[in-house]
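Trainee: Let me see the structure of the following:
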Amino acid sequence: MAINVLLFFVPNNYTLTAVQFARETQTNVQRIFYPLLFITQKIAIIFLQNKKEANASFNHS
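Mentor: Modelled structure (predicted):
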């Protein structure tokens, strides 16, 4: 990571390291973001199902 940051400022390697840097950043973001997104989705689905059931039982009574 430190080597990439150093190379990042070398003009002739600029495009290569920019791509590497972007790829690494992307994989790091994916590693963190996708599990969070997945968990949030699951919670939202459970929440909506509970809300539907609550509304259904409320309407019946």
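Trainee: contacts, neighbours, all on C-alpha from now
Mentor: OK.
Trainee: other SSEs contacting the helix or strand containing Ile45?
Mentor: Assigned by DSSP states H and E, Ile45 belongs to helix 14-60. Judged by 3 or more Cα pairs under 8 Å, 6 or more residues apart in numbering; DSSP states H and E, helix 14-60 is in contact with helix 2-7.
Trainee: this one next, for a side-by-side:
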Amino acid sequence: MFKFIIGVVWFLITIGALIYVWRSPQSTSAKILWTLGIFFFPVLGPICWILFGDRS
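Mentor: Predicted structure coming up:
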């Protein structure tokens, strides 16, 4: 049950990061690169976006 809860929380964080990526004022190419990073690095992608992504 604990793994399920962690999985759901991580899924919500990933979806939230993707929503913030596509709502940001960055260029389309930057949005695509961030999206690919989030998908190909499912643990580090959202963390990197939170730390380094949108600086506005």
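Trainee: Now the TM-score, please.
Mentor: TM-score of the superposed chains, computed with TM-score structural alignment, normalised by the length of the second structure, equals 0.43; 27 aligned residues with a Cα RMSD of 1.0 Å.
Trainee: what's around Leu7 of the first structure, how many residues?
Mentor: Each residue near Leu7 of the first structure was counted by other Cα atoms under 10 Å, and the total is 16.
Trainee: no no, Lys31 of the second structure
Mentor: Using other Cα under 10 Å, the number of residues around Lys31 of the second structure comes to 19.
Trainee: residues in contact with it?
Mentor: Listed by Cα atoms under 8 Å, 6 or more residues apart in numbering, the contact partners of Lys31 of the second structure are Val21, Trp22.
Trainee: Just give me how far the top helix by length along the second structure sits from the chain centre.
Mentor: Counting residues, the longest helix found in the second structure (DSSP state H) is helix 2-23. Between the centre of helix 2-23 of the second structure and the centre of its chain there are 8 Å (Cα atoms, centre = their mean, to the nearest Å).
Trainee: tell me the angle of the next helix-or-strand element following that helix relative to helix 2-23?
Mentor: Downstream of helix 2-23 of the second structure, the first helix or strand assigned by DSSP H and E is helix 28-40. Here helix 28-40 of the second structure runs at an angle of 170 degrees relative to helix 2-23 (axes from the mean of the first three to the mean of the last three Cα atoms, to 10 degrees).
Trainee: in the following helix or strand past helix 28-40 of the second structure, what's buried?
Mentor: Using DSSP H and E, the helix or strand that follows helix 28-40 of the second structure in sequence is helix 44-48. For helix 44-48 of the second structure, the neighbour count (16 or more other Cα atoms under 10 Å) marks Gly45, Pro46, Ile47 as buried.
Trainee: centre of the chain versus helix 44-48 of the second structure, how much separation?
Mentor: Distance, centroid of helix 44-48 of the second structure to centroid of chain: 6 Å (Cα atoms, centre = their mean).
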